[in-house]
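S.K.: below are the sequence and a predicted model; questions follow.
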Amino acid sequence: MKRFLGLLALLFAPVVHATAEIPPAYHAVAAERGVPAQLLYSVALVESQRPVAGGRRPWPWTLNVEGRSLFFPSREAALRALVQALAHTDRVAVGLMQVYWRYNGHRFGGDPQRALDPYANLRAGADVLRECIARKRSLGAGIGCYNATSPDKAARYLAKVTTELRALREGG
């Protein structure tokens, strides 16, 4: 219960500087899909963060193919790699939110190019996250469900997202 209340406090406490660091796309999609922008951005950071000038950001041209994370310099390069990977496996996570193709490729109409569209990817990830929270009937369990089915892995994932939420609150 303490962990749940802590998560609620992180998500809904007044924000001074941290929200300004979240790119506008996250705010727009979060409002559209009914999930907190801070949570959406924190999940994206855990899923696809990459160092950039001045810090780190979720990287839209990220793939995870059968457990191997790959970062590409452009959408075109990521798309070529995604099409090639999908010719051999459906164990591929795509984009900012690392949406898992095997279970969620339908959210993009089966179109790899659409999966790499940052807004489409954020929407799909937000939908998966919202559905997990509703299915688990718990914010914490829902966050864990986004990435893992086993309780141990889900707890580790929740801890990572919580760390990112705290860093946002502290302006880092």
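M.R.: The structure has been received and is ready for your questions.
S.K.: please count neighbours and contacts with C-alpha atoms only from this point.
M.R.: Noted.
S.K.: can you give me the strands for the protein?
M.R.: 49-52, 55-58, 62-65, 68-71, 92-94, 99-100 (DSSP state E).
S.K.: make JSON lines out of those and add distance to Ala81 and mean neighbour count.
M.R.: Output for those, formatted as JSON lines (distance: least, C-alpha to C-alpha, whole Å; neighbours: other C-alpha atoms under 10 Å):
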{"stretch": "strand 49-52", "distance to Ala81": "18", "mean neighbour count": "14"}
{"stretch": "strand 55-58", "distance to Ala81": "19", "mean neighbour count": "16"}
{"stretch": "strand 62-65", "distance to Ala81": "8", "mean neighbour count": "24"}
{"stretch": "strand 68-71", "distance to Ala81": "9", "mean neighbour count": "13"}
{"stretch": "strand 92-94", "distance to Ala81": "11", "mean neighbour count": "25"}
{"stretch": "strand 99-100", "distance to Ala81": "15", "mean neighbour count": "24"}
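S.K.: how about those strands in TSV, adding distance to Cys132?
M.R.: Putting the strands of the chain into TSV (distance: least, C-alpha to C-alpha, whole Å) gives the following:
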stretch	distance to Cys132
strand 49-52	22
strand 55-58	21
strand 62-65	21
strand 68-71	23
strand 92-94	17
strand 99-100	13
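S.K.: out of these, which gets nearest to Leu122?
M.R.: strand 99-100 (8.9 Å; C-alpha to C-alpha).
S.K.: just the residues contacting the closest one, thanks.
M.R.: Residues outside strand 99-100 that contact it (C-alpha atoms under 8 Å, 6 or more residues apart in numbering): 91-94, 105, 121, 124-125.
S.K.: ok, 10 Å please
M.R.: Residues outside strand 99-100 that contact it (C-alpha atoms under 10 Å, 6 or more residues apart in numbering): 47, 63-65, 90-94, 105, 107, 115-116, 121-122, 124-126, 128, 146-147.
S.K.: against that first model, consider the following:
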Amino acid sequence: MAKTESNTKLRIGYFPWPWTLNIKGKSFYFATRHEACSAALEGIREHGEFGVDIGLTQQNWGYVGKFWFAHPCDALDPYANLQAASKQLRRYFDSSGDWVTAAGQYHRPAGGQPAKRYRAAVRSRLRQICAQLCTFPISNH
């Protein structure tokens, strides 16, 4: 999911970037955690708590971030961000029994076209990552 949420081109290839924000639908990649933190706080001030997604797994501050983190900048810790996302994703998997479906719910719990598009993006990334090495099936849900 991080490769879908915060993937960016680096000199060594495409990788998730920990200091990524999405503010009102526009992605921003920062060189440092400090820069990303300042921009996240400004984005929340300007656009409200639901207008900013933070970090590797793009934790929306208003919907989920504030429940996992004491401060918006805490969501920029790569390990904490991944841990929060993995707990959310696991909850969705436990109810759906399918990782791709769970990813769609992670992105858009209400479902619909945004979740469908996200599932397709995650499925494509999984196929790229796994090639022939994965031991689990990648669903077409």
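M.R.: Arrived safely. Keep in mind that this is a model prediction, so the values were computed, not measured.
S.K.: for Arg169 of the first structure, which of the strands of the first structure is the nearest?
M.R.: Taking C-alpha to C-alpha, strand 55-58 is the member of the strands of the first structure nearest to Arg169 of the first structure, at 15.7 Å.
S.K.: the closest one against the second structure, how far on average?
M.R.: Superposed on the second structure, strand 55-58 of the first structure shows a mean distance of 0.6 Å to its aligned residues (mean C-alpha distance after the TM-score superposition for the first structure).
S.K.: aligned to Gln58 of the second structure, what sits in the first structure?
M.R.: When the first structure is aligned by TM-score structural alignment, Gln58 of the second structure is paired with Gln98.
S.K.: with Phe15 of the second structure instead?
M.R.: Phe15 of the second structure maps onto Arg57 in the first structure, with residues paired by TM-score structural alignment.
S.K.: how near is that match to Asn104 of the first structure?
M.R.: Per C-alpha to C-alpha, to the nearest Å, Arg57 of the first structure is found 23 Å from Asn104 of the first structure.
S.K.: and Ala154 of the first structure, by the same measure?
M.R.: Separation of Ala154 of the first structure from Asn104 of the first structure (C-alpha to C-alpha): 19 Å.
S.K.: and the two? Which one has more around it.
M.R.: Taking other C-alpha atoms under 10 Å, Ala154 of the first structure and Asn104 do not tie; Ala154 has more neighbours (20 against 16).
S.K.: surely the more buried one is in contact with Gly140?
M.R.: Yes. The pair Ala154 of the first structure / Gly140 is scored as a contact, 9.0 Å apart, by C-alpha atoms under 10 Å.
S.K.: report the set of residues contacting both of these two.
M.R.: Shared contacts of Ala154 of the first structure and Gly140, defined by C-alpha under 10 Å, 6+ apart, are absent.
S.K.: quick one: the helices in the second structure?
M.R.: Ranges of helices in the second structure, per DSSP state H, are 2-5, 33-47, 66-68, 78-96, 99-107, 112-130.
S.K.: and these, which is most packed in?
M.R.: helix 99-107 (a mean of 24; mean count of other C-alpha atoms under 10 Å).
S.K.: tally of neighbours for the nearest residue to Asp90 of the first structure once chain neighbours are set aside?
M.R.: Among residues not flanking Asp90 of the first structure along the chain, Arg102 sits closest, at 5.0 Å (C-alpha to C-alpha, 6 or more residues apart in numbering). Residues near Arg102 of the first structure, counting by other C-alpha under 10 Å, number 13.
S.K.: repeat that for the one 10 residues further on.
M.R.: Using other C-alpha under 10 Å as the criterion, Pro112 of the first structure is surrounded by 18 other residues.
S.K.: to which residue of the second structure is it aligned?
M.R.: For Pro112 of the first structure, the aligned residue in the second structure is Pro72 (criterion: TM-score structural alignment).
S.K.: before we move on, what about Gly125 of the first structure?
M.R.: When the second structure is aligned by TM-score structural alignment, Gly125 of the first structure is paired with Ala85.
S.K.: quick one: contacts for its match?
M.R.: Contact analysis of Ala85 of the second structure by C-alpha under 10 Å, 6+ apart lists 1-2, 56-59, 64-65, 68, 79, 91, 106.
S.K.: fine by me, thanks again.
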